[in-house]
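Asker: coordinates for the following, if possible.
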Amino acid sequence: MNESELAGKIDHTVLGPETTPEDVERVMDEAADYGMNACIPPCYVTEASEHASDATLATVVGFPHGQHATNAKHDEAVGAWDEGADELDMVINVGRLKAGEHDAVRDDIELVVAAVPIPVKVIIETALLTDEEKRDACRLAKEADAAFVKTSTGFADGGATVEDVELMAEYLPVKASGGIGDYEKAKAMLDAGAERIGASSGVKIVEDFRG
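Answerer: Here you go, the predicted structure:
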C-alpha cells in the first residue's frame, strides 16, 4: 500500500460538540492536501462542500446516540445529500437492538439507505454491544443494503478493536473508528480487514507512514 492508497482509506474527522466553522475548514483543507476524505457535522455540509469540493465529504445521521425518530433520520439524510454530502455515517438505535426489536432496527437503516443515492455507513457502537448483538447489527445492516458497518461514534467508552473489525468484516466492509491515533493502530485495523479508517488524527497517520 502506498501513501495515496492509505490516505484514500482515511476519513479525517472533526465531530466534537465544540466544532467551529474554522475547524471544519482546517479539516477540509488537510483532507484535500493529503488526499483523505473528510467527516464533519451536518450543520456545516454546505460550507464544507463549497470550501473544498475535491475531498470526499461524509457527514453523520442520528448522531451520536441513534435515538432520533426514523423519519428524522430520513430527513437528515436527504438534507445532507442535497447540501453536498458524498457519504453518510448513520447511528443505529442501540436500545431497540438490545430490546430485540430487529425489524425496527432494520427498517430504521433501510429508510435512510433508500432515501439517498450515496453510500451509507452504519455505526453499531461496538463498545455497547455483546458479540451476538454485534453480529445481529451487522446482519441487519447488510439486509438493509448498507455500504459499510462502522465500529464507533467515538462518544462511547471504547473504540475500534482488531477483534471487532474481524467479526464485522464477515458481513460488510468495515470502517474502524474510535481511538485510532497513529499509523500503527490504523495498520492493525486495515490488516484485520477494515476498508476505511475514521480518525481525527488523519494527518498524523499519513505523516507516520511517511516516517
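Asker: all contacts plus neighbour counts: C-alpha atoms, from now on.
Answerer: Will do.
Asker: and what about the residue nearest the centre of the chain, helix, strand or coil?
Answerer: What sits nearest the mean C-alpha location of the chain, by Cα atoms, centre = their mean, is Asp89, with 4.4 Å. With DSSP: H, G, I helix; E, B strand; the rest coil as the basis, Asp89 sits in strand.
Asker: kindly provide the distance from it to Pro21.
Answerer: Note on Asp89: its distance to Pro21, by Cα to Cα, to the nearest Å, is 20 Å.
Asker: same check, this time on Gln67
Answerer: Taken as Cα to Cα, the span from Gln67 to Pro21 is 26 Å.
Asker: and Pro42, how many neighbours?
Answerer: 22 (other Cα atoms under 10 Å).
Asker: list the contacts of it.
Answerer: For Pro42, the contacting residues are 59-61, 80, by Cα atoms under 8 Å, 6 or more residues apart in numbering.
Asker: again, but for Ala7
Answerer: Ala7 makes contacts with 34-37, 206, as judged by Cα under 8 Å, 6+ apart.
Asker: could you single out the nearest of those residues to Ala144?
Answerer: Asn37 (24.4 Å; Cα to Cα).
Asker: just checking, the closest one touches Ser53?
Answerer: No - using Cα atoms under 8 Å, Asn37 is not in contact with Ser53; the gap is 10.9 Å.
Asker: sequence B follows; please return its structure for comparison with A:
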Amino acid sequence: MNRQELAGRIDHTVLGPETTPADVDRVVAEATEHGMNACIPPCYVAATAEQAPPTLTLATVIGFPHGQDSTRIKREAAASGWKAGADELDVVINVGRLKAGETDAVTEEIEAIVASVPVPVKVIIEAGLLTDDEKRRACQAAVDADAAMVKTSTGFADVEPSGATVADVELMSDYLPVKASGGIGDYETAMAMLDAGAERIGASAGVEVLAGAPQ
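Answerer: Model prediction:
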C-alpha cells in the first residue's frame, strides 16, 4: 500500500490528558498535510472545525477513556460533538456492564448514541480487558445498535497489551469494519493490522507510520 492510499485510512490522534491547543493544532496540520484524518478531544472540536479545511475528516471521542458516563451524558456529548463539527465519533462502551452480563444495556446505550447523531459512530470495546466471548458480545452489540465500526481499544487501559492485536482485529472483523488503535507506531505494525482485516488505523504516530510506506 502506498503512502497516499494509507494516509486516508489513518486517524492521526492526540488524546492524552495533557493535550494542549498547540498539540491539537500540530496534529491537525500534520493530518491535513499528509491526507490523514484527525482524532482530537471534544473540548477542541469547535475551534478546530472552524479553522480546518473541509477536506479533513475530524473525529472525537465520547465517554473516553473508561466509558462509565451515563447513557444520557454520552448521548448529549455525542450530539454536542457532532454539532461542534465532528464528522465521526469514537464511543467507549461500558466495559463493566458488559462483563457483568448486561449485554442488552450495552446494546441499548450504543443504540441511543447512534440514534442521536447523523454521523458514523465507532464503538471502542477495549479488547484488552475482555475475553474472546466478551469481545464477540461487544461486537454483536455494536452490530445490533447499527454502529458503523468497532474499535479495538483506547490505548489507555491498564493491561498488557493495552492496544491493538492482530488476533483481536481478526475476531472483530467478522462483525463490522474495524479501527485498530493503540500501540501502532510504524508502517509494519499498521500493515499487519490492515492485513488482518482492519479498515482504519488510529495512531498518535501517524506521520511515522506514513514515513515507512512506499511512495
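Asker: still on that earlier bit, what's the residue nearest to the centre of the first structure aligned with over in the second structure?
Answerer: Alignment note: Asp89 of the first structure maps to Asp90 in the second structure; criterion TM-score structural alignment.
Asker: ranges for the strands of the second structure?
Answerer: Applying DSSP state E to the second structure gives strands spanning 10-13, 37-40, 58-62, 88-92, 121-124, 149-151, 178-181, 198-203.
Asker: give me the neighbour count for Asp82 of the first structure.
Answerer: 13.
Asker: now swap in Ile180 of the first structure and tell me
Answerer: Using other Cα under 10 Å, Ile180 of the first structure has 24 other residues around it.
Asker: Ser152 of the first structure versus that one, what's the distance?
Answerer: In terms of Cα to Cα, Ile180 of the first structure sits 11 Å off from Ser152 of the first structure.
Asker: can you list the strands of the second structure in TSV and add distance to Ala49 of the second structure?
Answerer: Written out in TSV, the entries for the strands of the second structure read as follows (distance: least, Cα to Cα, whole Å):
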stretch	distance to Ala49 of the second structure
strand 10-13	15
strand 37-40	11
strand 58-62	8
strand 88-92	12
strand 121-124	18
strand 149-151	23
strand 178-181	22
strand 198-203	19
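Asker: what sits in contact with each of Ile180 and Ser152 of the first structure?
Answerer: With Cα under 8 Å, 6+ apart as the test, Ile180 of the first structure and Ser152 both reach Ala160.
Asker: mind listing what's buried along stretch 7-18 of the second structure?
Answerer: Neighbour counts using 16 or more other Cα atoms under 10 Å place 7-15 of stretch 7-18 of the second structure among the buried residues.
Asker: kindly report the same for stretch 20-28 of the first structure.
Answerer: Per 16+ other Cα under 10 Å, stretch 20-28 of the first structure contains these buried residues: 24-25, 27-28.
Asker: which residue ranges of the first structure form helices?
Answerer: 3-7, 21-34, 45-51, 70-83, 94-98, 102-115, 131-143, 162-168, 183-192, 202-210 (DSSP state H).
Asker: got these as a markdown table, with distance to Ala176 of the first structure columns?
Answerer: As requested, the helices of the first structure are exported to a markdown table (distance: least, Cα to Cα, whole Å):
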| stretch | distance to Ala176 of the first structure |
| --- | --- |
| helix 3-7 | 14 |
| helix 21-34 | 18 |
| helix 45-51 | 22 |
| helix 70-83 | 21 |
| helix 94-98 | 18 |
| helix 102-115 | 19 |
| helix 131-143 | 14 |
| helix 162-168 | 7 |
| helix 183-192 | 7 |
| helix 202-210 | 13 |
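Asker: much appreciated, bye for now.
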